[in-house]
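Engineer: Quick one, structure for this:
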Amino acid sequence: MKKAICTEDKTPPRRSFRALSRRAIKPCMAVACLCGVGYAAADTLPIPDGRWRGTLSGGLSVTAGNTRSTSINVGADFTRRTDSDKLHAVGTGLYATQRDNNTGNTNETSNLARAGAQYDFDLSPKIFGFGSLGLEHDELQRLELRSVLAGGAGWHAWRRGNEFFDLSSGISYNREQYEPQTRDTLELLFAEESGLQVSPTTTFKQRLAVFPNLQETGEYRIVFDSTLATAITKRISLQLTLSDRYQSNPPPGVKKQNDLLFLTNISWAIGGN
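Structural biologist: Here you go, the predicted structure:
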């Protein structure tokens, strides 16, 4: 008596057009929600009505495996603008640790805080003066406190709606308090700043400042900050922030000249209508 031999059909089953459509629609809907369809992003140049407008933001990241990493960041960005002046205040904090599950050792991978404020006042429709104060602490760079007081003048090179491009220059006094030493330096300041409405729901802001050292020829600092924000709802946005701090002459014991920071967080808009 012969045994019946059955062969398994390995041809993958065909999926109906409806099933494929559903699988394709779901990620598209997620992207649409992420882009905040139907909501407007925060203005890059706030309305000049004298009211405070800004955002509070925060982010948390946790990974687990052979090592456990935890990172938390918080931020604030507020502006008050009138027809003749503007006051802008900003702050950022980041703390991160990494724990080796095999040894139980925990190390700090980041511990920094930054804050600053700048006051701009128009001298004419195109020319403005400014004064600013910047503060920074970075534990891993052994920087207890950097205080930068600056002043100068600038030019509103371009404005269209709530988009703008400004150029400015001046002089700054920089006091750096590192663990091994304290340094006081006079610097020149050259900066550019812009804000763009990338789409109805997305804005982009950036600022680049270069500080040539007046006491040590050839030495300088570079400060760069940028934020891309996409509205999810009327008040909530997804923010991507990239900032860089470069110093050509770090003090003895500090190996890194460059400190690059990339953050992803959720922000909540405060003020305005």
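Engineer: from here on, contacts and neighbour counts on C-alpha atoms
Structural biologist: Fine.
Engineer: residues contacting F164?
Structural biologist: When contacts are counted by Cα atoms under 8 Å, 6 or more residues apart in numbering, F164 touches L45, H156, A157, W158, S194, G195, L196.
Engineer: just checking, what packs against the helix or strand containing the fourth one?
Structural biologist: If I follow you right, that is W158. When secondary structure is defined by DSSP states H and E, W158 falls within strand 143-160. Under the contact criterion of 3 or more Cα pairs under 8 Å, 6 or more residues apart in numbering; DSSP states H and E, the helices and strands touching strand 143-160 comprise strand 127-138, strand 163-178.
Engineer: Dump the ones you listed into CSV; add distance to L60 as well.
Structural biologist: Compiled in CSV, the helices and strands packed on strand 143-160 are given as follows (distance: least, Cα to Cα, whole Å):
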stretch, distance to L60
strand 127-138, 19
strand 163-178, 29
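Engineer: Another for comparison:
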Amino acid sequence: MLQKKYFWMNLVCFYFLFTLSFEIKAVFSDEIKMIDGNILEGEIGKVNEEAFSFRKEDGSEIDIQLKDVNFISKGNEIIIVNHSKEGLSILRLPKPENISIKNIDYTTTDTLILPGTEIESTEVADEETEQILEFTDDGQPSDTDKKVQSTSEQPSSVSAEEVVQTEEKEVIPPQRTWKGNVDAGMNIKDGNTESATTHIKGSYANIRSLDNIFFDALILYETVTDKATDEDVETANEQRATGKYEYKHTLRLYSFFNQYFEHDEIERLSYRSISSPGVGYRFIDKEHLKYKAEAGPAYTYERFHGGITDEYLGIRIGQYLDWRILDTITFYAKAEYVQSAENTSDWRVDSGLGVRHNLTKSIALSLELLDQYDNTPAEGAEKEDRTLIGSVGYSF
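Structural biologist: Here you go, the predicted structure:
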């Protein structure tokens, strides 16, 4: 009798868990297609003019900016977010059964293609009127939209196969999320003093919906000719590189891992490595103005000429500012502080600020001041090292 009781209890529990799994799956029925092609599944929460909260299937919650979204599938609707120079516009369509936004793409004819279904060929957005179309539950335009549509010819109902047969379409790829630039400069001086200075620097940034990837590098070389001996003397010979990964927990809060490398012959530094994970926060995150600060533990390893090494654990604090003053002019600044936990006098500050002016879409001029201060430099080296460089760059 007791075994029978346990059997029915287990059966009821199994039925409850089996039903609950379907209920949970039903709750997380919303789909988001980002401009970088990523597909997110979960539940849409609070919505405002610029962003909305989104609860993923694993239970974590993130904030998503509307400008990073192409399609939204919610309930019996498909919402298309159209991106234009004037801003964002939204088109809402009834969702056919068994259709996922994974199968939907834009075409050059601005026709929405829903595979295997009878669809209405509808313009995604009218750039002149920026009219936002609303659809009722039965799939018909609302009264407001009928007035707008009455002034233009009504499109005919066609199938996806007919669209493919009547015209050749080109699928528009997801919007590019990465950008970069390569800059170079050279200065030659002749007369009382002969010198030659060259530098190359580059940067890469990939800003995606869930994470960011950054990389930048600098090569600087300078020689001065000694008039007495007619020999070239190196006054600058250094290389720097930084790689960084950021994961967005919300629109403003993120975690990161930062890796820095440096080589400097003048400082007799074979190489310096600073590895630092941590947490950061975007205090200002607007199109024209961005400011963020971050902090975390840091591991520093240094090797100098002669086999001398130094390594220590400490903290790293960084802050970054990007200000687009005009459409073609950007001001940027950064400051990074690294402090040893073992020796309070062992610390360094790496800072820089610059201005970049875009002459064309691809060609730019930049002027940058770099400053490094090491409170415990190598023997014979100065504590502070300042460099002012001007560059002509190519943006891609």
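Engineer: and the strand holding W158 of the first structure with strand 127-138, angle?
Structural biologist: 150 degrees (axes from the mean of the first three to the mean of the last three Cα atoms, to 10 degrees).
Engineer: ok, average deviation of strand 143-160 of the first structure from the second structure?
Structural biologist: By mean Cα distance after the TM-score superposition for the first structure, the fitted strand 143-160 of the first structure averages 0.6 Å away from its aligned residues in the second structure.
Engineer: could you check the angle strand 163-178 makes with that strand?
Structural biologist: Computed with the same axes, to 10 degrees, the direction of strand 143-160 of the first structure lies at 170 degrees from that of strand 163-178.
Engineer: In the second structure, which residue range corresponds to strand 143-160 of the first structure?
Structural biologist: Aligned by TM-score structural alignment, strand 143-160 of the first structure corresponds to residues 269-286 of the second structure.
Engineer: With stretch 18-30 of the first structure instead?
Structural biologist: No residues of the second structure are matched to stretch 18-30 of the first structure when aligned by TM-score structural alignment.
Engineer: follow-up on the earlier one: buried sites along the strand holding W158 of the first structure?
Structural biologist: Residues of strand 143-160 of the first structure classed as buried by neighbour count (16 or more other Cα atoms under 10 Å): 143-156.
Engineer: I'd like the residues you listed as JSON lines, with distance to Q118 of the first structure appended.
Structural biologist: Converted to JSON lines, those look like this (distance: Cα to Cα, whole Å):
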{"residue": "L143", "distance to Q118 of the first structure": "22"}
{"residue": "E144", "distance to Q118 of the first structure": "22"}
{"residue": "L145", "distance to Q118 of the first structure": "19"}
{"residue": "R146", "distance to Q118 of the first structure": "16"}
{"residue": "S147", "distance to Q118 of the first structure": "14"}
{"residue": "V148", "distance to Q118 of the first structure": "11"}
{"residue": "L149", "distance to Q118 of the first structure": "10"}
{"residue": "A150", "distance to Q118 of the first structure": "9"}
{"residue": "G151", "distance to Q118 of the first structure": "9"}
{"residue": "G152", "distance to Q118 of the first structure": "11"}
{"residue": "A153", "distance to Q118 of the first structure": "12"}
{"residue": "G154", "distance to Q118 of the first structure": "13"}
{"residue": "W155", "distance to Q118 of the first structure": "15"}
{"residue": "H156", "distance to Q118 of the first structure": "16"}
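Engineer: ok, back up a step: contacts for the strand holding W158 of the first structure?
Structural biologist: Residues outside strand 143-160 of the first structure that contact it (Cα under 8 Å, 6+ apart) are 125-138, 164-179, 189.
Engineer: With that, I have no additional questions.
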